[in-house]
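> Pasted the sequence and its predicted model underneath.
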Amino acid sequence: MAIQFNHTIVHAVDREKSARFFTDMFALPDPVEFGPFLAVRLANGCTLDFAQSPGEVAPQHYAFLVSEEEFDHVHGRITELGLDHWADPRQQGVNRINHNDGGRGVYFLDPSGHYLEAITVPYGGW
């Protein structure tokens, strides 16, 4: 069997708020209660299990490969909500997107301060 990524825990200041933000931004089904987690299933079967953090949340980086249409949705929601976003991970190119590898990409923060990235072409191209 080939190794596959199955799930990860995403610590959140408010697990409900963070999980709902994520499903809204990426147009995904509502999160499902799974023990102490709110699980969000991605297209490849992997889940992001949002957990209420007992203390401070250390920001993490989560990158997602999306279709052109999904990117339009994500960027549209960022714009509608008036969220700051960036063309690169150093938060340069404020309120701009990038066109790396012939695609489009954007970086933005979730309610817990995690760095989210949406790209239409994987690093290095197809």
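Structure's in. What do you need? Numbers count the residues shown, from 1 in each chain.
> From here on, just use CA atoms for contacts and neighbour counts.
OK.
> where do the strands sit along the chain?
Listed in chain order, the strands of the chain (DSSP state E) span 7-12, 32-34, 37-41, 47-52, 61-65, 85-86, 105-109, 115-119.
> Those strands: which one's closest to Arg96?
strand 85-86 (5.5 Å; CA to CA).
> Against which helices or strands is that closest one packed?
strand 105-109 (3 or more CA pairs under 8 Å, 6 or more residues apart in numbering; DSSP states H and E).
> Show me what the strand it packs on packs onto, helices and strands only.
Judged by 3+ CA pairs under 8 Å, 6+ apart, strand 105-109 is in contact with strand 85-86, strand 115-119.
> Could you export those to TSV, including columns for distance to Pro54 and mean neighbour count?
Shown next, in TSV, are those (distance: least, CA to CA, whole Å; neighbours: other CA atoms under 10 Å):
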stretch	distance to Pro54	mean neighbour count
strand 85-86	28	22
strand 115-119	20	21
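> between those, which one is nearest to Lys17?
strand 115-119 (15.2 Å).
> and the closest one with strand 105-109, angle?
Inter-element angle recorded for strand 115-119 and strand 105-109: 160 degrees (by axes from the mean of the first three to the mean of the last three CA atoms, to 10 degrees).
> Next up, a structure to set beside the first:
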Amino acid sequence: MSIELNHTIVHSRDREAAAAFLAGILGLEVGAPAGPFVPVVTGNGVALDFATVAPEKIVAQHYAFLVPEAEFPAMFERIKAAGAAFYADPAGRRPGEINRNDGGYGVYFLDPSGHYMELITRPYGSGGPEA
């Protein structure tokens, strides 16, 4: 059996709102609550289990999603429609832009709890010019 990531817990201010935000951007479904968690499951079966915690217990994390290039424009429009801050770079020095790393498209954006979400259409190091 190969080793696979199955799930991770994502601390949030409001589990339902955070799960709905990410699912809406990615075009995924929000799963039924299971105990203290509200899951969003990606295409490769990894569940992000959103849990409501006290705001002072939230430590910003980074979650990167490899998405189909054909679906990136719609996802990017949903980020903008949600009013989320977005950047071309992880340091936030290029606000309001996307990147063309490895010949694909990429963008970093903040979720409602302050986590750094990233969409990329090509894995890092797969080749192509960076911008």
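Yep, it's here. The shown structure was predicted, so the numbers you read here are calculated from the model rather than taken from an experiment.
> picking up where we left off before, can you redo the strands of the first structure as TSV with distance to Thr23 of the first structure?
Listed next are the strands of the first structure as TSV, based on distance: least, CA to CA, whole Å:
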stretch	distance to Thr23 of the first structure
strand 7-12	14
strand 32-34	11
strand 37-41	7
strand 47-52	11
strand 61-65	13
strand 85-86	18
strand 105-109	14
strand 115-119	13
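> looking at the ones you listed, which is closest to Phe71 of the first structure?
Taking CA to CA, strand 115-119 is the member of the strands of the first structure nearest to Phe71 of the first structure, at 6.8 Å.
> Check how far that closest one sits from its aligned residues in the second structure, on average.
In the superposition with the second structure, the average deviation recorded for strand 115-119 of the first structure is 0.1 Å (mean CA distance after the TM-score superposition for the first structure).
> How far off centre is that strand?
Put simply, strand 115-119 of the first structure sits 5 Å off its chain's centre (CA atoms, centre = their mean, to the nearest Å).
> now do stretch 1-13 of the first structure
Its chain's C-alpha centre and that of stretch 1-13 of the first structure lie 13 Å apart, by CA atoms, centre = their mean.
> May I see the buried residues of that stretch?
Across stretch 1-13 of the first structure, burial judged by 16 or more other CA atoms under 10 Å covers 10-13.
> Likewise for stretch 39-49 of the first structure?
Buried residues in stretch 39-49 of the first structure, counted by 16+ other CA under 10 Å: 39-41, 47-49.
> quick check, nearest of those residues to Ile3 of the first structure?
Thr47 (15.5 Å).
> The closest one maps to what in the second structure?
Using TM-score structural alignment, the equivalent of Thr47 of the first structure in the second structure is Ala47.
> That match contacts Ala19, correct?
No - counting by CA atoms under 8 Å, Ala47 of the second structure sits too far from Ala19 to count as a contact (10.9 Å).
> Give the residues shared as contacts by the two.
Shared contacts of Ala47 of the second structure and Ala19, defined by CA atoms under 8 Å, 6 or more residues apart in numbering, are found at 39-40.
> For the helices and strands packed on strand 105-109 of the first structure, give me CSV that also has distance to Ala2 of the first structure.
As requested, these are exported to CSV (distance: least, CA to CA, whole Å):
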stretch, distance to Ala2 of the first structure
strand 85-86, 35
strand 115-119, 25
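> Indicate which one of these is closest to Glu68 of the first structure.
strand 115-119 (8.8 Å).
> coming back round to it: now the buried residues of stretch 1-13 of the first structure in TSV, with distance to Arg96 of the first structure?
Shown next, in TSV, are the buried residues of stretch 1-13 of the first structure (distance: CA to CA, whole Å):
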residue	distance to Arg96 of the first structure
Val10	26
His11	28
Ala12	26
Val13	27
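> residues touching the residue nearest the centre of the second structure, list them.
Central residue of the second structure (CA atoms, centre = their mean): Met117, 3.7 Å from the mean position. Shown in contact with Met117 of the second structure (CA under 8 Å, 6+ apart): 62-65, 108-111.
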